[in-house]
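have a look at this prediction, sequence included:
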Amino acid sequence: MNREDLTYNEIMKSLSKQENPFIMFDIKVDEIQAKDYSRIDDFIKAITKIGKSLRSNCAIFCTGYDNTSEELFEIKEVNDYIKGLFRRHPFLLYYINRDMGADSWIISCLADEVRMVRTNDQIMNVSEIVKNYGLNGEVPKFPVHLSFNDDKFSRMTKAIVSHGKKIRDVKGSKEIAKELELQFA
């Protein structure tokens, strides 16, 4: 499901028709620039009201930055917006799908440092990769190393588990927290 201003009733209707709807939400550039959280707050309110049925069944996108060589986490206004979003909803990763990597750009925005590591142990950031391989060049896949200062990552996973307790999905929330720790911590 991908539509503007998806409501609680529309999501519930979809849930009654199919077992696991996949819900996509697109944050608009003007919302990011204005730091306007109203539409995404409404979306998160709706999915939170539904709860456990939408665990790992959502993706948040940010279109409108396609004409830049920068990754979303390298764009300051996007990075700041996502950090603000997580101050408001620290449990959000409970709902974000990890199988498709829908969480990677979001977690990269939250990281204090993002480094891409080549197999020969040379470390490059995205700008260096573009410089070496060009925008349309054959770029090899790079593992990404994320660093989090203090206990930031721990606070994120604790928020997921706390949210799971609130919506009576302790087991599911602990699984998500463990997966995230194994993948990113």
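Yes, it's here. These numbers were taken from a predicted model, which means no experiment stands behind them. Residues are numbered from 1 along each chain as shown.

only C-alpha atoms from now on, for both contacts and neighbour counts.
Will do.

can you map out the strands along this protein?
Under the criterion DSSP state E, the chain contains strands at 23-27, 58-62, 113-117, 123-124, 144-147.

other residues contacting the first one?
Spelled out, that is strand 23-27. Contacting residues not belonging to strand 23-27 are listed as Met1, Asn2, Arg3, Glu4, Ile40, Asn57, Cys58, Ala59, Ile60, Phe61, Cys62, Thr63 [Cα atoms under 8 Å, 6 or more residues apart in numbering].

go again with 10 Å.
Applying Cα atoms under 10 Å, 6 or more residues apart in numbering, the contact partners of strand 23-27 are 1-6, 11, 14, 36-37, 39-40, 43-44, 47, 54, 56-64, 78, 81, 95-97, 102.

structure two is appended below for comparative analysis:
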Amino acid sequence: MEEYMIDLSEQSGQPIGSLYLMQIAKTSIDQMSFAFMDICLAYLNQQGPMAAGTVITMIDGYNDVADDIYVIPEIRKWMTALLQKYPYLLYFINRSLDSHINILSCIGNVVIGHVGEPNLTPKEYVRRGINPLTDVAPRRLVITLPDDIYARMETSLLDYGQRVKDPNGAYETIKMIKIVTNRRN
């Protein structure tokens, strides 16, 4: 299992530095290690507002598991600790492939989880020639966040937005969190 953050911008026809794939290894999760994330966040912090919304996350090492990541206890525990360390992390997360929803579902409460056919393991999707990104109906999740977690993220995002002189990026991230977690205030 390998961890990396690579620039996918050119392959996706976008300007360099506008789309990164961050692959997180199961070993980091099992060991509750944030060493790789520390390196990635240091780089993204150096980029400042240019890094807003540029990262897609993947977790490697669960190819034999059919469960959604939000029901895997060790991933929930790791993600919760990661967001305690970096409560502004969602500022960097791209919203096109649901990385933001995956992260929020791991730190929040999922009220309604599964609609439709049962999940397959990633290996089984490959064996059957199914692309889960295009051939499988998306899950319908109702995610709620405890008030203390939301407040910490909101405060941290506002502070981060001021620090990097991108309050609009911070506000947009907060707006997204409110929409995804059905928050009214």
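All right, it came through fine. Here the structure is a predicted model, which is why all the values come from computation and not from measurement.

how many other residues sit next to Ile29 of the second structure?
By the measure other Cα atoms under 10 Å, the count of residues near Ile29 of the second structure is 19.

ok, now which ones touch it?
Going by Cα under 10 Å, 6+ apart, Ile29 of the second structure touches Ile59, Asp60, Gly61, Glu74, Ile75, Arg76, Lys77, Trp78, Met79.

let me have those in TSV, extended by distance to His114 of the second structure and neighbour count.
Shown next, in TSV, are the contacts of Ile29 of the second structure (distance: Cα to Cα, whole Å; neighbours: other Cα atoms under 10 Å):
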residue	distance to His114 of the second structure	neighbour count
Ile59	20	18
Asp60	22	15
Gly61	22	14
Glu74	20	17
Ile75	18	21
Arg76	17	20
Lys77	21	16
Trp78	23	20
Met79	21	21
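
now the residues you listed as TSV including distance to Ile24 of the second structure?
Shown next, in TSV, are the contacts of Ile29 of the second structure (distance: Cα to Cα, whole Å):
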residue	distance to Ile24 of the second structure
Ile59	5
Asp60	6
Gly61	9
Glu74	13
Ile75	11
Arg76	14
Lys77	14
Trp78	11
Met79	11
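
give me the subset of those lying in helices.
Mapping these onto helices (DSSP state H) picks out Glu74, Ile75, Arg76, Lys77, Trp78, Met79.

what's the match for the fourth one in the first structure?
Put plainly, it is Lys77 of the second structure. In the first structure, Lys77 of the second structure lines up with Asp80, judged by TM-score structural alignment.

right, and that match touches Ser108 too?
No: Asp80 of the first structure lies out of contact with Ser108 (Cα atoms under 10 Å); the separation is 11.8 Å.

shared neighbours, these two?
Common contacts of Asp80 of the first structure and Ser108, defined by Cα under 10 Å, 6+ apart, comprise Phe73.
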